[in-house]
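Undergrad: need the 3D shape of this:
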Amino acid sequence: PCRQVAPILDEIAGAHGDKITFFKMNVDENPVTPSSYRVTGIPTINVYQGGEVVKSIVGAKPKAALLNELADYLA
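TA: Predicted structure coming up:
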């Protein structure tokens, strides 16, 4: 699922890079970090504002669904 979402996130970042930045982490290579951010499923997209998580999107979703979920942060 993460590999399915990665190119979609790259497209969104390319179109909206002035408003949003994506950081990707391999949970197999970094098993401690996800648990400290309460990641319970993958892929997980956490949206941060002011250093706080303001939205979490869990699971592989098509581009249209991700754009809809992120619309408030891309405006």
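Undergrad: C-alpha from now on. contacts and neighbour counts both.
TA: Fine.
Undergrad: what's the one helix or strand Ser56 maps to packed up against?
TA: Take DSSP states H and E as the rule and Ser56 turns out to sit in strand 52-58. Secondary-structure packing of strand 52-58 (3 or more Cα pairs under 8 Å, 6 or more residues apart in numbering; DSSP states H and E): strand 44-49.
Undergrad: centre of the chain to the strand it packs on, how far?
TA: 6 Å (Cα atoms, centre = their mean, to the nearest Å).
Undergrad: contacts only, for Ile8.
TA: Contacts for Ile8 (Cα atoms under 8 Å, 6 or more residues apart in numbering) come out as 62-63.
Undergrad: to compare against the first, here's another:
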Amino acid sequence: MSKLPFQNLINGDIPVLVDFTATWCGPCKAFMPILQQFKDEMKDKVRIVKIDIDKNEAFANEMGIRGVPTVHLYQKGELKWSASGVQSLETLKNQVEAISS
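TA: As a prediction, the model looks like this:
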């Protein structure tokens, strides 16, 4: 993934949650059902994008990803929130609601 298509992806009014992940990552697998529930509950209030750090190593390095899972929340092209490790459904929802209000 290059910087320009990514910039286009995160530029909208709808918040975009980017999940930096890896297939070998146990915590990433544990995070998947939480992300699915988040997607189901938030519907069109947020977009979720998964980026495999092994398939996009240069991009992950450019973004400063040092561990997985790491999530970044963007709106209108700006990074609004970032966290490493498995996040709770409540935390994800609170972060989106905080920038959407």
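Undergrad: quick revisit: where in structure 2 does the strand holding Ser56 of structure 1 fall?
TA: Aligned using TM-score structural alignment, strand 52-58 of structure 1 spans residues 78-84 in structure 2.
Undergrad: mean deviation of the matching stretch from structure 1?
TA: For stretch 78-84 of structure 2, the mean deviation from structure 1 after alignment is 1.0 Å (mean Cα distance after the TM-score superposition for structure 1).
Undergrad: residues in contact with the residue positioned nearest the centre of structure 1?
TA: Centroid-nearest residue in structure 1: Ile45, 2.6 Å away (criterion: Cα atoms, centre = their mean). Ile45 of structure 1 makes contact with 56-58 under the criterion Cα under 8 Å, 6+ apart.
Undergrad: which one of those residues is nearest Asn68 of structure 1?
TA: The shortest approach to Asn68 of structure 1 among these belongs to Ile57, at 11.2 Å (Cα to Cα).
Undergrad: nearest residue to that closest one other than its sequence neighbours?
TA: Ile45 (5.0 Å; Cα to Cα, 6 or more residues apart in numbering).
Undergrad: repeat that for Val86 of structure 2.
TA: Nearest non-adjacent residue to Val86 of structure 2 (Cα to Cα, 6+ apart): Phe31, at 5.6 Å.
Undergrad: before we move on, which element is the equivalent of the one you found over in structure 1 in?
TA: Aligned counterpart of Phe31 of structure 2 in structure 1: Val5 (TM-score structural alignment). Element membership for Val5 of structure 1, per DSSP H and E: helix 2-16.
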